[in-house]
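Enquirer: no letters, just coordinates:
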């Protein structure tokens, strides 16, 4: 697995994205301290991985301006305002559905509020993933997300889509479907922009 991670990191670099390897999740916060400037603005995407790691609490307690969309009882208008702010933040921190060994970031999103800032806007995008997110190719990534990640996420979000009952995707047309935007980030213009942190543990789904 370490060899596979190294190959992935090498290919991320070839695709003009920076990669970092962490053996133990306890080493994550010292790295984030180095990457995120004190007093800078921070936005985030929904991520079970970030929840598990305590990243949101780390940002809240730090000397950052956090556009926190995880506050309870936010209205849809308030959430949209935060989504728009994410385009202009200094740092956007998020998980990722899958990463190919070839160094491509693969995501499926419901309303695009997570993938859109990954593509454009924030000065720095920090992507945090567990080793379980590494796959061989884009087709395998899409299959993994649709058949494993999306049904679990739909359950977490209390959707009524068929996948929550079948535990698999049937490419439904349900109004609550969350598999709407299929996005592959294959390369970046700016080497300083996207930084991918791979942890040698299984994180999220």
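Expert: That came through fine. As the structure is a prediction and not an experimental result, all values here were calculated from the model. Numbering: from 1, shown residues only.

Enquirer: C-alpha from now on. contacts and neighbour counts both.
Expert: Will do.

Enquirer: in the longest helix along the chain, what counts as buried?
Expert: When the chain is parsed with DSSP state H, its longest helix is helix 2-14. Using 16 or more other C-alpha atoms under 10 Å as the test for burial, helix 2-14 gives 5, 6, 8, 9, 10, 11, 12, 13.

Enquirer: could you list the residues in contact with it?
Expert: Under the criterion C-alpha atoms under 8 Å, 6 or more residues apart in numbering, residues 18-21, 100-104, 131, 134, 198, 200 lie in contact with helix 2-14.

Enquirer: okay, pairing it with this:
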């Protein structure tokens, strides 16, 4: 990839172009110095007492946000409430409610320097929240996910990201799974609804 390899954080110029392009599409992106700064920013942006759903994310696991939120009774934690449902059918039904969370925190598979955001999902559980349902969406990503073009961002997602996800599934004793839903976020009509925290490290897939 011209702007970054799948493993290497993007250059300063690439990050600057990406942030500007995201802003033109009504996505408020900031660059923080480290994963610790990203965690602090999430704690600032999602106030105590808020309703929040934390999506499954290697990036959020790595920076410590998943652990911080798990069992944290200072928030209305929809993920914990979903897991507390008595059976799989009840969990699926509760997950439908999470798409309209006040705060929905997750990650993405790739970001184009031209401002498009690419998201792939097996179940599609976060797609509805990202595209419309959640009142506020906060996306966290390492800058190695920045690609020069939308075509490269899609290729990264269908290639490198899917391969890494398959290896992760195999490590858990699960079978490989195809991409179920594929979303390209090109423009957000509601100003201030979507924010992104970029971290100058290789985080997630």
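Expert: Thanks, I have it. Just so we're clear, the structure is a prediction, and the values are computed from it rather than from any experiment.

Enquirer: follow-up on the earlier one: okay if I get the contacts of helix 2-14 of the first structure as a markdown table plus neighbour count, distance to residue 57 of the first structure and secondary structure?
Expert: Shown next, in a markdown table, are the contacts of helix 2-14 of the first structure (neighbours: other C-alpha atoms under 10 Å; distance: C-alpha to C-alpha, whole Å; DSSP: H, G, I helix; E, B strand; the rest coil):
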| residue | neighbour count | distance to residue 57 of the first structure | secondary structure |
| --- | --- | --- | --- |
| 18 | 19 | 25 | strand |
| 19 | 21 | 23 | strand |
| 20 | 15 | 22 | strand |
| 21 | 17 | 22 | strand |
| 100 | 21 | 29 | strand |
| 101 | 21 | 31 | coil |
| 102 | 20 | 32 | coil |
| 103 | 27 | 29 | coil |
| 104 | 23 | 28 | coil |
| 131 | 20 | 23 | helix |
| 134 | 24 | 26 | strand |
| 198 | 27 | 20 | strand |
| 200 | 18 | 22 | coil |
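
Enquirer: what's the longest helix of the first structure aligned against in the second structure?
Expert: Using TM-score structural alignment, helix 2-14 of the first structure corresponds to residues 12-24 of the second structure.

Enquirer: counterpart of residue 48 of the second structure over in the first structure?
Expert: Using TM-score structural alignment, residue 48 of the second structure pairs with residue 38 in the first structure.

Enquirer: same question, residue 79 of the second structure
Expert: Per TM-score structural alignment, residue 79 of the second structure is aligned with residue 68.

Enquirer: wasn't that match part of a strand?
Expert: No. Residue 68 of the first structure is assigned coil when assessed by DSSP: H, G, I helix; E, B strand; the rest coil, not a strand.

Enquirer: how close does the closest residue in space to it that isn't next to it in sequence get to residue 163 of the first structure?
Expert: Closest residue to residue 68 of the first structure apart from its sequence neighbours, by C-alpha to C-alpha, 6 or more residues apart in numbering: residue 43 at 6.9 Å. Distance, residue 43 of the first structure to residue 163 of the first structure, by C-alpha to C-alpha, to the nearest Å: 29 Å.

Enquirer: rewinding a little: which one of the buried residues of helix 2-14 of the first structure sits closest to residue 118 of the first structure?
Expert: Lowest distance from residue 118 of the first structure to the buried residues of helix 2-14 of the first structure (C-alpha to C-alpha) belongs to residue 12, with 15.1 Å.

Enquirer: for that closest one, give its distance to residue 130 of the first structure.
Expert: 15 Å.

Enquirer: and for residue 190 of the first structure?
Expert: From residue 190 of the first structure across to residue 130 of the first structure, the span is 24 Å (C-alpha to C-alpha).

Enquirer: one more: residue 100 of the first structure?
Expert: From residue 100 of the first structure across to residue 130 of the first structure, the span is 13 Å (C-alpha to C-alpha).

Enquirer: swap in residue 30 of the first structure?
Expert: Using C-alpha to C-alpha, residue 30 of the first structure is found at 17 Å from residue 130 of the first structure.

Enquirer: the helix or strand where the residue nearest to residue 68 of the first structure lies: average distance to aligned residues in the second structure?
Expert: Assigned by DSSP states H and E, residue 43 of the first structure belongs to strand 41-44. Compared with the second structure after fitting, strand 41-44 of the first structure has a mean deviation of 1.1 Å; criterion: mean C-alpha distance after the TM-score superposition for the first structure.
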